[in-house]
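*Asks:* with the sequence up front, the predicted model follows.
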Amino acid sequence: MMAENPVRRTSEVNALRRGIDLGLSLIDTAEMYAEGGAEELVAEAISGRRDEVFLVSKAYPWNGSARELPLACARSLKRLKTDRIDLYLLHWRGDVPLAETVAGMERLRDAGHIRHWGVSNFDTADMQELVAAGGWRCAANQVLYNLTRRGPEWDLLPWMRQQGMPTMAYSPVEQGRLAGHSELAHMGTSLGLTAAQLALAWVLSRPEMIAIPKAADPAHVTANLRAVELGLTPAVLSDLDQIFAPPCRAVSLQML
């Protein structure tokens, strides 16, 4: 929801710049966000600092075809005011055959328009089909994952680790809802953390996991850094498992 309200624009730009200052160099956006407006916001924030940033953007599923993918990528590059996207994702699976999207991503990579490509919101069976369609160069899968959405732990995350593919967790604080969780807040207080910081630290404690929490003001970004720097003890992780139980069966991948 960044770049949707002009009143918040200065704060949002400053938040992104503050993240870069702190070494939080990955910025995630998509053509979907504010219908391209978020990419333009990112361009403003990284102006003069492009080489300090690992830039991620995403294409709509209906733009995953051989004809539409290069056009969508070109539009994103123009809005981002850059000559390359570091990681370009298919936002979720659509009707375009995966082999066609894979081939399109590979052509964009060979042309230097993107450095890596991946997917988002792909469950285990989707990932297996992707690899079978030639997508073994998939660099990441971005999925909904947090303390209240632990379903991927049953089969998707083990499969990803087996393939050597990192996972990107979006909404690691459940769109802010975990910030008000009473038990999490109580645990956080004992550790000198807020509930949101503890929730984010937990996601970052997972193997081969990248977290992309939204942060629309500089103070929020600074608070997130505390979670990055913190290591959770086995005892804390065990206590969190008592509050937020890991899955005991296969669960379909959820989306927000």
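*Replies:* Received it, and whenever you're ready, just let me know what you need.

*Asks:* rest of the way, CA atoms for contacts and neighbours
*Replies:* OK.

*Asks:* and for the residue nearest to residue 109 when sequence neighbours are not counted, the neighbour number?
*Replies:* In space, and not counting its chain neighbours, residue 109 is closest to residue 115: 5.7 Å by Cα to Cα, 6 or more residues apart in numbering. With neighbours defined by other Cα atoms under 10 Å, the count for residue 115 comes to 18.

*Asks:* do residue 183 as well
*Replies:* Neighbours of residue 183 (other Cα under 10 Å): 13.

*Asks:* now it, what's its secondary structure?
*Replies:* helix (DSSP: H, G, I helix; E, B strand; the rest coil).

*Asks:* also residue 89?
*Replies:* strand.

*Asks:* am I right that it is in contact with residue 57?
*Replies:* Yes - between residue 89 and residue 57 there is a contact under Cα atoms under 8 Å: 6.3 Å.

*Asks:* separation between the residue sitting furthest away from the middle of the chain and residue 202?
*Replies:* Taking Cα atoms, centre = their mean as the measure, the residue most remote from the mean C-alpha position of the chain is residue 190, 28.9 Å away. Separation of residue 190 from residue 202 (Cα to Cα, to the nearest Å) stands at 15 Å.

*Asks:* now residue 88: how far from residue 108?
*Replies:* 9 Å.

*Asks:* what about versus this one:
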Amino acid sequence: HVASVADLEKGECVDAMERLRDSGKIRYWGISLFTFNPAPEAEWLMQRGLGDGFQLVLNIINQKSLPLLKRMKEKEYGIIARMPLQFGLLTGKFSTETKFSEDDHRKFRLTESIIRESENMLKPVWSIAEKYGMSKTDLALAFIFSHPEISTVIPGIRTANQAAENAKTSRHLTQLDMEAIHEMYAPVFEKLVDKMKTLG
């Protein structure tokens, strides 16, 4: 799954993947990048021309991977976007009254403070969803699909209805709306992402 630069430099995991591919047992291999600092491992592999793909976090709130996308595409890496709904925050279904069960990782990740801050920060984004007549989930997925570098998206799914809703999203946003969301990252969302990092 995730491998640090230190793991990659040891060479064992890279050698194992290369041998599996060379023997025909796998066609492609790649790694999942760290949520809050995806660049070091991505750069290490790209500089050496190793691996075939990356799984990275990309969504409206967490855009830390954006600077890497163009180079990944140029070097012909496949890109799997994970956490497109940011643990459900981008569905708009949570409020400060939401209670998570003790065994749900969101109990400590999506605190009342995080939910309250995200509600305020996302108001301009939800107005974009209204303009398109799409749900908040649809907008979150459309944001990902509107990056041509992305190969596929893997949202979390807990119910059959969620699977159906996620599968129907196929729209792309205009360049103007994409720019508006990108421009919100540094002054608005990045602070929230940094706060999430402290929670794990």
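*Replies:* That came in fine, so what should we check first? Bear in mind the structure is a predicted one, so any value in this text is a computation, not a measurement.

*Asks:* neighbour count winner among residue 88 and residue 108 of the first structure?
*Replies:* For residue 88 of the first structure versus residue 108, neighbours defined as other Cα under 10 Å are more numerous around residue 88 (30 against 22).

*Asks:* what's the closest non-adjacent residue to that one?
*Replies:* That would be residue 117: by Cα to Cα, 6+ apart, it lies 4.6 Å from residue 88 of the first structure.

*Asks:* all strands for the stretch 1-150 of the first structure, in order.
*Replies:* 26-28, 54-59, 85-90, 114-120, 141-144 (DSSP state E, counting those that start in this stretch).

*Asks:* export those strands to a markdown table and tack on distance to residue 20 of the first structure?
*Replies:* Listed next are the strands of the stretch 1-150 of the first structure as a markdown table, based on distance: least, Cα to Cα, whole Å:
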| stretch | distance to residue 20 of the first structure |
| --- | --- |
| strand 26-28 | 8 |
| strand 54-59 | 10 |
| strand 85-90 | 16 |
| strand 114-120 | 20 |
| strand 141-144 | 21 |
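
*Asks:* if we can go back for a sec, give me the element the residue farthest from the centre of the first structure is part of.
*Replies:* helix 182-191 (DSSP states H and E).

*Asks:* next, the buried residues of that helix.
*Replies:* Buried residues in helix 182-191 of the first structure, counted by 16 or more other Cα atoms under 10 Å: 184, 185, 187, 188.

*Asks:* adding distance to residue 13 of the first structure, write those residues out as CSV.
*Replies:* Listed next are those as CSV, based on distance: Cα to Cα, whole Å:
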residue, distance to residue 13 of the first structure
184, 30
185, 29
187, 32
188, 29
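
*Asks:* what helices or strands is the helix or strand residue 182 of the second structure falls within leaning on?
*Replies:* In this assignment (DSSP H and E), residue 182 of the second structure forms part of helix 175-184. Applying 3 or more Cα pairs under 8 Å, 6 or more residues apart in numbering; DSSP states H and E, one finds that helix 175-184 of the second structure contacts no other helix or strand.

*Asks:* how big's the offset between it and the first structure?
*Replies:* Its aligned residues in the first structure lie a mean 3.3 Å from helix 175-184 of the second structure after superposition (mean Cα distance after the TM-score superposition for the first structure).

*Asks:* how about that helix: buried residues?
*Replies:* Taking 16+ other Cα under 10 Å as the criterion, helix 175-184 of the second structure shows 178, 181, 182, 184 as buried.

*Asks:* wasn't residue 215 of the first structure part of a helix?
*Replies:* No - checked against three-state DSSP, residue 215 of the first structure lies outside a helix; its state is coil.

*Asks:* check contacts around the aligned residue in the second structure for it.
*Replies:* In the second structure, the residue matched to residue 215 of the first structure (TM-score structural alignment) is residue 157. Residues near residue 157 of the second structure by Cα atoms under 8 Å, 6 or more residues apart in numbering: residue 163.

*Asks:* try it again at 10 Å.
*Replies:* 88, 163, 164, 165, 166 (Cα atoms under 10 Å, 6 or more residues apart in numbering).
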